[in-house]
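K.L.:
model the following, please.
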Amino acid sequence: MGLLGRSWALLVGLVGVRAEWYDGIPSVQVFGPEQQEEAESFFRDHYQKYRQAEFSAARQAVLLKRGDYNFSFEVPFYTSVAGVGLGPNEVTVRSFRVPSRLPWQQGGATKTFWRSVEGLNAKETCLWATSQACPLRRSIIHGDLQLSGFHEDEKTLGPSSGGFMADVDVKGTVLLGTQQQFLFRNSEFGHVNLKKNTNAYNTVYVGVKGTPETHEINAPQMVSSIPKTERVAEKPFLVEEMGHWFVSVPNLKLDSVGSRQSAFAPRISIEEMYVARAGDTASSINVGIQGKKGLLLTPGLYEVGEPIMVTDPGFVILGLGFPTLVSKGALPAIMQMADDARVAGILLEGGAEVDEIPRTDALLLWSGHGGVASDIFARVGSFKYENTFHKPCTAKRANIFFEVEGDDVVVDHTWLWHADHDDCTSRWPDSLSAVSCQSQNALLVRGKRVIIYGLQAEHTLEDQVVWYGEEGS
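P.N.:
As a prediction, the model looks like this:
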């Protein structure tokens, strides 16, 4: 916040009106149940504007306070929708939807990325025709959950290539449809349909109640079922209570089964978090987090010319609306050196120019022991957006996306992607990103007893995953 902004916040406080942490941040929209028409209108307009914006620079978080919202909504690119009640039963909507955005011949939902929903209680059937980097968390669905869909008037389900879901209770049927792969963790399902309109190749159920039974080892619908989740903590999340805001940080659980794993968690008040906004840099963030217990990254693109340094045990980084850290140098974007830290909901982007920097360190270097990384997404590619720290359509480099040196770390969902397509060229698979950008490995694990759920890594130019650590899974 600049001098004028902070002076205004002080003036507001003096005249008796409390300034909210999200004041002056247009990429964060907060609605209460008394604002139904305004909220529904925002969702409708926002979806129409960004439903095809695969490489847009826009980022958005929509936060719904406790109450009943009698409408359905769609979720476009780079948008997170979250109920901010203590539990999902406190924020009710009719349904949420992500339709298949492309015709069947153009890939259906296989290019539907970067969006999320969490903390909602949906009364009706929901559609989540998505692929990578689209986590669905901490929610209740009273109807069915459809994981693939039709494009407009087409009669054939479009392809889809997800995905990840955790701490979700589906009272009806989970319809896999065309999902090529999916990981379900700590959830509860009324039924999973393996037959009708289904050609799912590989589904994994970890600590799930309602796992489908199949006895055909070589069936197209390959099913892996792990009865208990060995070690995990659910992703931190925002809570609003009587006008006060907190970040809830769920505890680590061992051998857990079923949903509702995030209840009764410790809290950090919003005053103990540094709230970063677009315009902040790694330098200003490092100053801002001194003496704080956490960092809240609001939606936006951030220039990272030096590492964000995490050194305090138990420190929490929580991103809203896919905040994107664009790494400009050879050093990591984040150096996580603290024990038992939490990092969640971030998109790391390799922004170093190939012609200027011969090699880069990991975008996220995790050397602290313990802790949990949730929804960690990374990419390198040539993209058209332009600002003061990103030249459009030039070759970029990121040698390592994510490196884990610490022991006993849990990683809960990743998509680590060397782009095979972009918005600079229409050629596929010979896009500018695929031909000109440089990468090495998506994930490098050196620590012992590292556990990863929902590891997705694609297209890096050398081994996608290199794992030296012992006793991991």
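K.L.:
use CA for all of it now, contacts and neighbours both
P.N.:
Fine.
K.L.:
so what touches the longest strand along the chain?
P.N.:
In the chain, ranked by residue count with DSSP state E as the criterion, the top strand is strand 164-175. Contact with strand 164-175 is made by 132-148, 182-194, 198, 234, 258-262, 413, 454, as judged by CA atoms under 8 Å, 6 or more residues apart in numbering.
K.L.:
which helices and strands sit right next to the helix or strand following that strand?
P.N.:
Using DSSP states H and E, the next helix or strand after strand 164-175 towards the C-terminus is strand 181-185. The elements that strand 181-185 packs onto, with contact taken as 3 or more CA pairs under 8 Å, 6 or more residues apart in numbering; DSSP states H and E, are strand 164-175, strand 202-206.
K.L.:
and the longest one, how far out from the chain's middle?
P.N.:
For strand 164-175, the separation from the chain centroid amounts to 17 Å (computed by CA atoms, centre = their mean, to the nearest Å).
K.L.:
swap in stretch 302-310?
P.N.:
If you compare the mean C-alpha spot of stretch 302-310 with that of the full chain, they lie 19 Å apart, counting by CA atoms, centre = their mean.
K.L.:
how far does that stretch stretch from one end to the other?
P.N.:
The first and last residues of stretch 302-310 sit 17 Å apart, counting by CA to CA, to the nearest Å.
K.L.:
I would like the residues contacting it, please.
P.N.:
278-283, 285-286, 323-329, 331-338, 389.
K.L.:
try 6 Å this time
P.N.:
Surrounding stretch 302-310, the residues in contact under the criterion CA atoms under 6 Å, 6 or more residues apart in numbering are 281-282, 286, 325-329, 332-337.
K.L.:
picking that back up, show the buried residues in the contacts of strand 164-175.
P.N.:
Among the contacts of strand 164-175, the ones that count as buried by 16 or more other CA atoms under 10 Å are 132-148, 182-192, 194, 198, 234, 258-262, 413, 454.
K.L.:
in strands, which of the residues you listed fall?
P.N.:
Using DSSP E, the members of the buried ones among the contacts of strand 164-175 that fall within strands are 136-141, 145-146, 182-185, 188-192, 413.
K.L.:
relative to Val81, which of the contacts of stretch 302-310 is nearest.
P.N.:
Proximity of the contacts of stretch 302-310 to Val81, judged by CA to CA, is greatest for Leu325, which lies at 20.2 Å.
K.L.:
which elements pack onto the host helix or strand of that closest one?
P.N.:
Assigned by DSSP H and E, Leu325 belongs to strand 324-327. On a contact count with 3 or more CA pairs under 6 Å, 6 or more residues apart in numbering; DSSP states H and E, strand 324-327 meets strand 301-304, strand 342-350.
K.L.:
please provide the structure for the following sequence as well, for comparison with the first:
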Amino acid sequence: MADANNTLLGPNVYVFDPSMPAGAVQEQANKIFKQMEANEFGPERYSLLFKPGTYPVLFDVGFYTSVAGLGQGPDAVRIEGGANVPAYWMPHMNATCNFWRSYENLAINASDATNKTTTIAISQAAPLRRLHITSPNGLWLFQVDPETHAGGWASGGFMADSVVDNQVLPGSQQQWLSRNCSWGSWANGVWNMVFVGCANAPSGNNWPTDPYTTVDRTPLVREKPYLYLDDAGRYAVFVPALQRDTQGPSWTEGRHTPGRSISVEGGEFHVAQAATSTAASLNEALRAGKHILLTPGVYQLDEALQVTKAGTIVLGMGFATLIPRQGNTAIKVADVDGVTVAGLIIDAGPTNSPYLMEVGTEGSAASHAADPTFLFDITARTGGAQAGKNDVGIVVHSHDVVCDQLWLWRADHGPGAGWDSNPTKHGIVVNGDNVVAYGLFNEHHEEYQTLWNGQNGRVYFYQSEIPYDPPSQERYMSHGGTVNGYASYKVADGVATHEAWGLGVYSYFRDSPVKAENAIEAPADGRAGVKIHRMTTIWLNGQNGSEISHIINGRGSRVYGSSPEEAQRQTLKEFP
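P.N.:
Now for the predicted structure:
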């Protein structure tokens, strides 16, 4: 469909119009899915955008593919057929590797061909935002084998600012975060389901039998900016307003999401293409005060992108990917107000980078409480697509930063994955005060997955697998070699105030029978200002003799190999 990708957004963006033949739209979407269904580490990137209208089409969504509507609100674009994520490419319908795809700003009504069910079987880094699922049989978050009717595993996900008219069935979905959503009903949970600011969340009163953690209101949020067509039919980016103490979606009951519009075609955005953009050209645009729209592709950077002006937006489409090539940081954000960085994969390059992303500078002290910086839908990835090295995925020096769906992943599989070939110490280090995270997924780093040094941090949902591949206990020791392993979640000794809800830490010590003394560490005196609610540890698999010995600071029983089933999951309700 030459007309669909002949736009200012470049050849990897397909813009569909309801006047186009439905068969041709479906054929193009299916062609991309066939290419991307099992393309876990390929360089291809795609965005499928739908202008306002109704589309009688049925298609599936594969890796590195974003599907989005171009209306002001989700109901402006309606898929009358289906848009699903299946897991047929993995044995046993396993969706635990169904990463890097997204849905945003549209309505889906499933047809008879999909049993009137929308199936989105996803795991990390596959956000669902601003959706209206009207399918009669609701939304399933896992894949059912059509022959055996068994459900394949899925491993974590994120849904925000969305409505499901009927039931949400997680099935075998192990963990999930929902923020500012509503639905007809929520069917079940497995290990760790967290609900923040949802209009009708399940009760958390029967935890851990029902693995629900419910926070009534979202304390501080700005929904992710999105591309749409303004009243003149021109591309613009809508920037939702900052909101406090919210419950439910921002756009229901005939309301539009509050916010402002910035023209793309009027020169306020620099539209980047991976084939022609360089770090120098992108930085030139940033210095000129432009926002950046990174169209789908892989951007090789020989220096950091420098975001120095308050209010700048860097918005990636179709999982645009940045790779630092010279041991540089990929993107640096100055200690200024109101920056937004969204929709990116940042891959470690062949030369070790100290950070893949840096927010603020060391010693940053300014308050940004009135206009925080937001990080949306960012993957910091070490290894997987290629061997890479870095010390830290994301470091946050600035105060008042909000993180909304981050996956900080040291690859456990793929090219170059190995203890000595894709080393990284920490997924995230937080030095700033008043930093908030909704949906922090952080996995496989060789030391603390999360190191929190700032005051008054808040985390709503944490999912972490500690590394699979320590070669020996001697090489996996913390506290100067005196403590087995590293905690996944470390609140530093100098922190006086910190609070977190719904933490799941899992082990699969694949390569040696090592132990981790604690899943979580907090200041040892159990000070009242540090509070952790609803903790879960899981022994997924691993060599006999491997274990997580305690949940937090020596409290909570171990999960370990060669154990009865009841010892493979442990929970603790509160700390201290």
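K.L.:
quick TM-score on the pair, please.
P.N.:
Remark: TM-score between the superposed chains equals 0.87 [TM-score structural alignment, normalised by the length of structure 1]; 425 aligned residues with a CA RMSD of 1.7 Å.
K.L.:
number of nearby residues for Glu574 of structure 2?
P.N.:
If you count neighbours by other CA atoms under 10 Å, Glu574 of structure 2 ends up with 11.
K.L.:
thought it was touching Lys531?
P.N.:
No. At 7.4 Å, Glu574 of structure 2 and Lys531 do not qualify as touching, with contact defined as CA atoms under 6 Å.
K.L.:
circling back: do you know which of the helices and strands packed on strand 181-185 of structure 1 lies nearest Leu64 of structure 1?
P.N.:
Proximity to Leu64 of structure 1, assessed across those by CA to CA, is greatest for strand 164-175 (18.0 Å).
K.L.:
that closest one vs structure 2, mean deviation?
P.N.:
In the superposition with structure 2, the aligned residues lie an average of 0.4 Å away from strand 164-175 of structure 1, counting by mean CA distance after the TM-score superposition for structure 1.
K.L.:
could you tell me where that strand falls in structure 2?
P.N.:
Strand 164-175 of structure 1 corresponds to residues 158-169 in structure 2, going by TM-score structural alignment.
K.L.:
which bit of structure 2 covers the strand holding Leu325 of structure 1?
P.N.:
On the basis of TM-score structural alignment, strand 324-327 of structure 1 is assigned to residues 321-324 in structure 2.
K.L.:
other residues contacting that stretch?
P.N.:
298-302, 330, 344-347, 349.
K.L.:
10 Å - rerun?
P.N.:
Counting contacts by CA atoms under 10 Å, 6 or more residues apart in numbering, the residues outside stretch 321-324 of structure 2 that touch it are 43, 45, 64, 274, 279, 294-305, 316, 329-331, 343-353, 355-356, 378-381, 388.
K.L.:
shouldn't His421 of structure 1 be in contact with Leu432?
P.N.:
Yes. Using CA atoms under 10 Å, His421 of structure 1 is in contact with Leu432, at 7.7 Å.
K.L.:
what touches both of the two?
P.N.:
Taking CA under 10 Å, 6+ apart as the contact criterion, the residues that touch both His421 of structure 1 and Leu432 are 381-383.
K.L.:
most neighbours of all those residues, which one?
P.N.:
Gly381 (31 neighbours).
K.L.:
contact partners for the counterpart of it in structure 2?
P.N.:
Pairing criterion TM-score structural alignment: the partner of Gly381 of structure 1 within structure 2 is identified as Gly383. By CA under 10 Å, 6+ apart, the residues touching Gly383 of structure 2 are 41, 347-350, 389-390, 409-418, 421-424.
K.L.:
Glu471 of structure 1 too?
P.N.:
Taking CA under 10 Å, 6+ apart as the contact definition, Glu471 of structure 1 lies against 408, 447-451.
K.L.:
which one of the residues you listed sits closest to Val30 of structure 1?
P.N.:
Of the contacts of Glu471 of structure 1, the one sitting nearest to Val30 of structure 1 (CA to CA) turns out to be Ile451, at 35.0 Å.
K.L.:
what do we get in structure 2 for the closest one?
P.N.:
Structural alignment (TM-score structural alignment) places Ile451 of structure 1 against Val436 in structure 2.
K.L.:
just Leu64 of structure 1 next, same as before
P.N.:
Leu64 of structure 1 is assigned Phe50 in structure 2 as its aligned equivalent, the criterion being TM-score structural alignment.
K.L.:
and its match, how far from Pro127 of structure 2?
P.N.:
Taking CA to CA as the criterion, Phe50 of structure 2 is separated from Pro127 of structure 2 by 18 Å.
K.L.:
and the counterpart of Ile400 of structure 1 in structure 2, how far is that from Val429 of structure 2?
P.N.:
If you follow Ile400 of structure 1 across to structure 2 using TM-score structural alignment, you land on Val392. Computed as CA to CA, the Val392 of structure 2 to Val429 of structure 2 distance reads 7 Å.
K.L.:
next step: the contacts of Glu471 of structure 1 restricted to strands.
P.N.:
Cross-referencing the contacts of Glu471 of structure 1 with the strands (criterion: DSSP E) gives Ile451 as the overlap.
K.L.:
widest-spaced pair of the contacts of Glu471 of structure 1?
P.N.:
In terms of CA to CA, the contacts of Glu471 of structure 1 reach their longest pairwise distance at Gly447 and Ile451, which sit 10.0 Å apart.
K.L.:
can you check which residues contact both of these two?
P.N.:
By CA under 10 Å, 6+ apart, the residues touching both Gly447 of structure 1 and Ile451 are 407-409, 471-472.
K.L.:
stretch 233-240 of structure 2 maps to which residues in structure 1?
P.N.:
For stretch 233-240 of structure 2, the aligned range in structure 1 is residues 243-250, judged by TM-score structural alignment.
K.L.:
which residues touch the matching stretch?
P.N.:
By CA under 10 Å, 6+ apart, the residues outside stretch 243-250 of structure 1 that reach it are 18, 20-21, 65, 84, 86, 232-240, 261-273, 294, 296, 314, 316, 318, 342.
K.L.:
determine the number of other residues adjacent to Leu254 of structure 1.
P.N.:
Other residues within reach of Leu254 of structure 1, judged by other CA under 10 Å, total 12.
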